[in-house]
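Visitor: Show me the folded form of this:
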Amino acid sequence: MASYDYIIIGAGSAGCVLAERLSASGRHSVLVLEAGSHDRSPWVRLPLGYGKTFFHPKLNWRYHSEADPGLGGRSDYWPRGKVVGGSSSINALVWVRGLPNDFDDWAEAGATGWDWELARKTYEAMETRVHADGRREGSGALHVQDVSDQIHPVNRHFFAGAAEAGLLRTDDCNGAKPEGATTYRITTRNGLRHSAARAYLAPALKRPNVTLRTGVTVDRIGFEGRRATHVHLRGKAGPETLRAGREIILSAGAVTSPRLLQLSGIGPADLLRRHGIDVLADVPHVGGNLQDHLGLNYYFRATEPTLNDALRPAWGKAMAAIRYALTRRGPLALSVNQCGGLFRSRPELNAPDQQIYFNPVSYTTTPSGTRNVVNPDPFPGFIIGYQPSRPTSRGRIDISSADPDAAPHIRPNSLATEEDRAAVIAGGLLCRRIAETPALAGLIDRAVEPDLRQLDGDAILEDFRRRCGSVYHPVGTCRMGADPARSVVDPRLRLHGFGGLRVVDASIFPNITSGNTNAPTMMAAHHAAELILEAA
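Guide: Below is the predicted model:
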């Protein structure tokens, strides 16, 4: 039986960081197992290419939720990365650290030590912050780019409208003053996506002590008594068992990490018995505490050219491609989410409760759900979108059978609390306030129905239920905490009651952070590596 010091299950945002950090000394052998393929697709490397990876069957798991009562019985689409780099290889590139209160809340919830001071220091160690004028700050592995010199001119109306609405402006939502209208920082380097795979795993693979295997499916984790010692997997050569001399690290993401624990006999006992799985430990919280951001877009025809005019016609695509090839700049080098920010819907709140996106492009005429940003509407258009930042509803992700290849049951339990419904209304009214400012009124030719400016609170909530969707930020399904009765892993990310196994990915979040979740996932992995090396 082949053996490695560390076996990392999943080459996603967390697994890539772990592989680099755990192998850096050269003392430990590290194996990374990935079910998906390599990240060589040009659509992965091209920043705006995520419009093509959104439904790509070879790069995306393309999950769907169960019918959700809170959304009128609708099923929602849940894309997740099926590729080296995980969802950092197919996401919209926006880098948002999260707010200080997010991480202080983690510590208060039982994740001892995981406060904002820890998170801030870890981010600073990870990042090379590249300013619009080319100046660099920090020396971390991941490049975080300020692209304010490249965004579309129509974004100026958003900044003017936010100011007229009495909202703050900030140079950087990851800086000392994170609240306010801003140009989003994105994870690019020299005009190419700088995913976790490119920033961390690629350098690690140059070391002789790191091995990556793609196209392999882990069926379950094997135990000797109360210690995880080996993994059972399938690849092109058939079934195989590999042994971990030190630890197995489960980094398969908020959807698959709880499923693998359940397939291995750790989870709600009734669920496991129902599927014929021997119960190693009855842990009801495995798969529970599911949180996600829900978002909604409002679409408008514009009175001046937007990115639609540049990318819709064939000649426009050709010009953008030529510019990108020659300079690595322009719309193909950017995220569609160019501007936005974290805002308080009411000034008396202690922290921002809404995240807003302003996109200088619209794609309303494409078939529902395809999100083909590379082929936008044939008229000038733009989007104002939002997501309530800290939802309180909790759902579950569970296995649907003992077959590791079977799709999971994803039950988001959306809008189950009065707090969440109130936050939806507050966010919609905030967007309406911005849309009604003179700056935006001058940009709006007309709304694509429904017209936000005509909606009251009840209509905003009804429309949100009917049209909203996941913003693809699932977290929390292997929650971290000090109390085994309320969590799955301890603050050192060890599975309660077991040795040799940790969970390190977005599933360990005690609470969802206020913005995009790729940054805190990678931060958590970076710190987790320190904890693992301390134990070694």
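
Visitor: From now on I want contacts and neighbour counts done on CA atoms only, so please keep to that.
Guide: OK.

Visitor: Going along the chain, name the strands of the stretch 301-450 of the chain.
Guide: For the stretch 301-450 of the chain, applying DSSP state E, counting those that start in this stretch gives strands covering 339-343, 354-359, 381-388, 396-398, 409-411, 444-448.

Visitor: Would you format the ones you listed as a markdown table with mean neighbour count included?
Guide: Putting the strands of the stretch 301-450 of the chain into a markdown table (neighbours: other Cα atoms under 10 Å) gives the following:
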| stretch | mean neighbour count |
| --- | --- |
| strand 339-343 | 26 |
| strand 354-359 | 26 |
| strand 381-388 | 26 |
| strand 396-398 | 23 |
| strand 409-411 | 21 |
| strand 444-448 | 16 |
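
Visitor: Need those strands in JSON lines (columns: distance to residue 318).
Guide: Converted to JSON lines, the strands of the stretch 301-450 of the chain look like this (distance: least, Cα to Cα, whole Å):
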{"stretch": "strand 339-343", "distance to residue 318": "25"}
{"stretch": "strand 354-359", "distance to residue 318": "21"}
{"stretch": "strand 381-388", "distance to residue 318": "20"}
{"stretch": "strand 396-398", "distance to residue 318": "43"}
{"stretch": "strand 409-411", "distance to residue 318": "41"}
{"stretch": "strand 444-448", "distance to residue 318": "28"}
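
Visitor: Ok, which of those comes nearest residue 509?
Guide: With distances scored as Cα to Cα, the stretch of these nearest to residue 509 is strand 396-398 (14.2 Å).

Visitor: I have a second one here; can you model it like the first so I can compare?
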Amino acid sequence: MKTEKSLASSTQYFDYVIVGSGAAGAILANRLSEDGSTVCLLEAGPPDNSLFLHIPAGFIKAVFNPKYAWQFSSEPTENTNGRRIPIPQGRTLGGSTSINGLVFNRGQRSDYDAWANLGNPGWAYSDVLPYFKSLEKRTGGDDYYRGSTGELPISDIDWIHPLCEAFMEGAVEAGIPRNPDYNGMDQAGVGYFQRTIDRGWRMSTASTFLKPIRSRSNLHIKTYAQASRILFEGRKAVGVAYCHPQHPSRSMAVMAGKEVIIACGAINTPKLLQLSGVGPTGLLQALAIPIVHALPGVGENLSDHYSVRVVARVKNIETMNELVKGLKLGGQLYNWLRKKPSVMALSPSLVHYFWKSRPELTAADLQGVFSPASYKEGYVGMLDDFPGMTAGVWQHRPASRGYVHINSTDHFQDPVVQPNYLDHPDDQLTLIRGIRLARRLLRSKPLEPYFESETLPGGPCESDDELLDFARRYGVSSYHVNGTARMGPASDKFAVVDNQLRVHGIQNLRVVDSSVMPSIPSANTCAATMMIGNKAADLIRHG
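Guide: Take a look at the predicted model:
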């Protein structure tokens, strides 16, 4: 594997050009280069050399660092109290798998059956399960559902805190059963998250799918290579133009003899397609971009999980807030260096609860998280100065939809990102119910010895209107954006790719990332995006 930081001096030719090295792109590069095909992988950001990208707790230092993460944000609306909501996305080798919360969560069987029922044969749960399993290096669990021979280690937590145990005990008393494997037969229940952590280190797709194959001479990785447009001959994709961010006027090109594959995420993928003349006619005409192919669905159907955190002050016990300061942090670092349980090797959320907002539902429509830690104003990044604990919640399948639209032909300018959080009344009501559940769980009897007071929302906040106002003022993105190049049959005028992930109306061009999801899965989207990359490799090689 040849990693290039410097500018290329001339046009280069490959069988495949992949734009984006994240959850799907890195896996594609691995699989497509196995048989001798020449593959060029373009990554706009730098190599993943920072230690903060490899220590799990380092996500706090990486996720808001523009060197390693695109600092996108939503457009303000009344449903976010006029706020722009940060939506950072990975900008380094491994993409968002190098900066995310490390949770491995596939979602429910019905998520993928729904994809198939929307006119996408081959994407039902029974079809995608083998691709989940072949990724995994997982010890334990039902062999029918879980894989053990893949490249991606999936581990259980080894740092146990009494608050986590008390929270789960309280959830069970509230009727939420313990579930040892939410990625198995059934998702519903409470338990510890499974993480992409191995022996104290983050397992990004760069670490697991790119680093082990660096000796392959047919795989070329170009970092600091920001794609500016897809190159076409008529309606056939033949290559990608790119430049170094520090040398924007020097355009270079890599040509693809077989296919161009766009895998740069649900914000950058529609941006690149639109800049290249593939997208809604009115948008492209307004910017005087020559239309290669009019596809009204490019950039539409944007969806995300909008999460809210309930925070409580804790008494009678030490929380993570104290463990990451002063001498105690030194002790945690010492434990981590000795491969002992340590807060340095934790994901931000330790405990999950998947449950129903209404008892009559047949499946969970809420995802909750719990940590023996709390953050200022409930936003992950800056820990509170007092002992705290947090129960967060979001709606599995929000009905609100938004868009990603470019507003300039400058490929260095961020597009307009509008998820329209809480736009649909059902989303508002479901989230209110979710907040009530989170508050109830924090006040459970097993947590009584530790619960001192609620700090968020706190005070007189009981009615639906008050809770909705709280959600509008403090809710944040879960960074699970998807759907902006959705998969669907040609009869659906807003579909962008077919069930083989080929862009409708274009030859030799595919999209392989979270943007192809027809609907948002009831899960963190990283695992599903990895599966998409894994399955796409077979579609490309054998389809």
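
Visitor: Can you calculate the TM-score here?
Guide: Scored by TM-score structural alignment, normalised by the length of structure 1, the superposition of the two chains gives a TM-score of 0.95; 525 aligned residues with a Cα RMSD of 1.8 Å.

Visitor: so who does the aligned residue in structure 1 for residue 482 of structure 2 touch?
Guide: Residue 482 of structure 2 maps onto residue 475 in structure 1 when the alignment is built from TM-score structural alignment. If you count contacts by Cα atoms under 8 Å, 6 or more residues apart in numbering, residue 475 of structure 1 has them with 254, 290-292, 506-509, 511-512.

Visitor: Next: residue 460 of structure 1.
Guide: Residues in contact with residue 460 of structure 1 (Cα under 8 Å, 6+ apart) are 424-425, 428-429, 452.

Visitor: Quick one: which of the residues you listed hold up in structure 2? List them.
Guide: Retained contacts for the contacts of residue 460 of structure 1 in structure 2, judged by both residues aligned by TM-score structural alignment, their matches' Cα atoms under 8 Å, are 425, 428.

Visitor: export the contacts of residue 460 of structure 1 to a markdown table and tack on neighbour count?
Guide: Below are the contacts of residue 460 of structure 1 laid out as a markdown table (neighbours: other Cα under 10 Å):
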| residue | neighbour count |
| --- | --- |
| 424 | 28 |
| 425 | 21 |
| 428 | 29 |
| 429 | 19 |
| 452 | 24 |
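
Visitor: Now distance to residue 529 of structure 1 too, for the contacts of residue 460 of structure 1, in TSV please.
Guide: Converted to TSV, the contacts of residue 460 of structure 1 look like this (distance: Cα to Cα, whole Å):
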residue	distance to residue 529 of structure 1
424	37
425	41
428	40
429	43
452	46
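
Visitor: separation between residue 68 of structure 2 and residue 55 of structure 2?
Guide: Per Cα to Cα, to the nearest Å, residue 68 of structure 2 is found 14 Å from residue 55 of structure 2.

Visitor: more crowded one of the two?
Guide: residue 68 (27 against 20; other Cα atoms under 10 Å).

Visitor: now the helices for the stretch 1-150 of structure 2?
Guide: Assigned by DSSP state H, counting those that start in this stretch, the helices in the stretch 1-150 of structure 2 fall at 25-32, 59-62, 109-117, 125-133.

Visitor: Top of the contacts of residue 475 of structure 1 by number of neighbours, please.
Guide: Within the contacts of residue 475 of structure 1, most neighbours by other Cα under 10 Å means residue 507, with 32 neighbours.

Visitor: hang on, the earlier thing: show me the contacts of residue 460 of structure 1 that map onto helices.
Guide: Applying DSSP state H to those, the entries found in helices are 424-425, 428-429.

Visitor: where's the corresponding residue of structure 2 for residue 515 of structure 1, which helix or strand?
Guide: Residue 515 of structure 1 maps onto residue 523 in structure 2, with residues paired by TM-score structural alignment. If you go by DSSP states H and E, residue 523 of structure 2 is not part of any helix or strand.
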